[in-house]
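Peer 1: Requesting a structural model of the entry that follows:
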Amino acid sequence: MALRPVQVNIKALDHFAVGRFWAESLGWSAFSGGSGVTTYVGPVGGFVWPDPVTVGIDVVPVPEPKTTTKNRVHLDLSTTSAAHQAELVARLQVLGATPAHVGQSKVPWTVLADREGNEFCVLEPREIYRGTGPIAAVVVDCADPRAMARFWDEAIDWTLHEVTDDHAVLRSAKGVGPYLEFLRTPDVKTVPDRIHLDLLPYPSDDQAAEVARLRALGATDLDLGQGDVPWTCLADPEGHEFCVLAPS
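Peer 2: Next up, the predicted model:
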């Protein structure tokens, strides 16, 4: 039994515009669902889902705008040189990104927000992120990285690379794609997550059994008004929302 992170889910007022922004930012393609209720952003070369290497982005429409509260989940983008970092920041601002201030002081990375205010970071070159693709990491703010590491190490089939009082890091056991990182922060969760992970069982695994396993690990059921849907909404021990999709 295992689950794999397959996409980052972003809520948006205008999922077409936000989907286009992220596709152009990452050098990927946007594929709109036939029903018009989602825009999937993934690597160029045709729609492949789940992607065997990277974690895609699924942008879904919601009626509520983002609040002024900083998201507790964000993306870090990788760069290969100082020149690449500067070029990427400039290009992102042309695409509609704006500078964001989340309490950072003088840091070597640049904090921006997408067209609807979702914060993300453009990192300075770091050797650890060479080969991740354009998304270096999915970063989650939390109170206890060690507790998050215990839950997520059991919840998904990724490998735990590092855990300290301030930081926990996981990555696909295949050594490909982005990292999943948990950072200790002083703020607490006060609003529903605007960004969350979607997890997918393998075809031979049972979705209900996986959900039961997660509940035993400390996940709790979550009612977001989703109604009768083929996925299950849960929250981890610190309340971060995530979904378990139906096997495909």
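
Peer 1: can we go C-alpha only for contacts and neighbour counts from here?
Peer 2: Will do.

Peer 1: Enumerate every residue touching the spatially most central residue of the chain.
Peer 2: When CA atoms, centre = their mean is applied to the chain, the residue found nearest the centroid is Val8 (3.9 Å). Contact analysis of Val8 by CA atoms under 8 Å, 6 or more residues apart in numbering lists Val55, Gly56, Ile57, Asp58, Ile195, His196, Leu197, Asp198.

Peer 1: On the three-state scheme, it is what?
Peer 2: strand (DSSP: H, G, I helix; E, B strand; the rest coil).

Peer 1: Report the separation between Arg20 and Phe31.
Peer 2: Separation of Arg20 from Phe31 (CA to CA, to the nearest Å) stands at 9 Å.

Peer 1: before we go on, could you also do this sequence so I can check it against the first one:
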Amino acid sequence: MATRLVQINMKARDDSALGRFWAEVLGWEISSEEPGVTNLEPEGIVYPDPVAVCIDLVVSSEPKTAKNRVHVDLATTSAAHQAELVARLKDLGATPADVGQGDVSWTVMADPEGNEFCVLEPRPRYRDTGPIAAVVVDCVDPRAMARFWGEAMDWAVHEVTDHHATLRSAKGVGPYLEFIRTPDVKTGWNRVHLDVRPYPGDDLEAEVARLRSLGATAMDLDVRWKVLADPEGNEFCLLTPG
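Peer 2: Take a look at the predicted model:
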């Protein structure tokens, strides 16, 4: 058994408005599975597809009180493209953000609801990822996170150091999943989290047991999917197999 990362879940005060922003940024399609939930995915894909990690925006009245521990990095193809994208993002309602990054070659911004993200300078590694270069998770121990997520999912571990770890779909397509060592302390529930899905025919309860044996903690919530936390307490959803 194994899972794969299929989407990120982002809490939003206004899921429709924030969905329109991110759809414009990524060039993706918008759909809605129910009131208060806006789905974004590339045009023409048959979900789930490893070529993209999709985005679900879910309405929430909880205020954003701290820097998100999960964010996306956007890919660019040239310095000119990076500058053009930053300018377009500002026109769409994004603002520059200071998370203590100092003088760096990428640009840190926040979407209209304050969710941080980065516009990267062109990097060869991300030339074929699509608009999202990476989904990035702050952590204390990248090596431990790589061990857990490398076994939790069938994604390949590409690089691991004391300061960062990188995984990507075993098919070698789509964005990377990166764990970056930071001194920030987790406070409260993450407003942005990972959603993983087992494969068709897998048993959901057996997958919960497997993930718990790897170090995940099950959380008792009354929903039709399973909510767990990784060894550093980051919540994630285990969706029904499919």
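
Peer 1: Need the distance between the two termini of stretch 151-171 of the first structure.
Peer 2: 14 Å.

Peer 1: Can you give me the neighbour number for the aligned residue in the second structure for Pro186 of the first structure?
Peer 2: Under the alignment (TM-score structural alignment), Pro186 of the first structure maps onto Pro183 of the second structure. Neighbourhood size, Pro183 of the second structure [other CA atoms under 10 Å]: 8.

Peer 1: give me every residue that touches the closest residue to Pro183 of the second structure other than its chain neighbours.
Peer 2: Nearest non-adjacent residue to Pro183 of the second structure, counting by CA to CA, 6 or more residues apart in numbering: Val140, 7.0 Å away. Neighbouring residues of Val140 of the second structure by CA under 8 Å, 6+ apart: Ile180, Arg181, Thr182, Pro183, Glu232.

Peer 1: So which of these wins on neighbours?
Peer 2: Ile180 (20 neighbours).

Peer 1: Test my guess that that one contacts Val160.
Peer 2: No - the pair Ile180 of the second structure and Val160 fails to qualify as a contact (CA atoms under 8 Å) at a distance of 10.2 Å.

Peer 1: joint contacts of these two?
Peer 2: Pro142.

Peer 1: before we move on, the earlier item: check the contacts of Val8 of the first structure against Asn118 of the first structure and report the nearest one.
Peer 2: Ile195 (8.5 Å; CA to CA).

Peer 1: What's the match for the closest one in the second structure?
Peer 2: Per TM-score structural alignment, Ile195 of the first structure is aligned with Val192.

Peer 1: Point out the ones among the contacts of Val140 of the second structure that are inside strands.
Peer 2: Residues of the contacts of Val140 of the second structure located in strands (DSSP state E): Ile180, Arg181.

Peer 1: Looking at the contacts of Val140 of the second structure, spot the one nearest Ala2 of the second structure.
Peer 2: Using CA to CA, these come closest to Ala2 of the second structure at Glu232, 20.2 Å.

Peer 1: Chain neighbours aside, what residue packs nearest to the closest one?
Peer 2: Cys139 (7.2 Å).

Peer 1: What of Ile135 of the first structure?
Peer 2: Nearest non-adjacent residue to Ile135 of the first structure (CA to CA, 6+ apart): Leu77, at 4.6 Å.

Peer 1: Contact partners for that neighbour?
Peer 2: By CA under 8 Å, 6+ apart, the neighbours of Leu77 of the first structure are Phe120, Cys121, Val122, Leu123, Pro134, Ile135, Ala136, Ala137.
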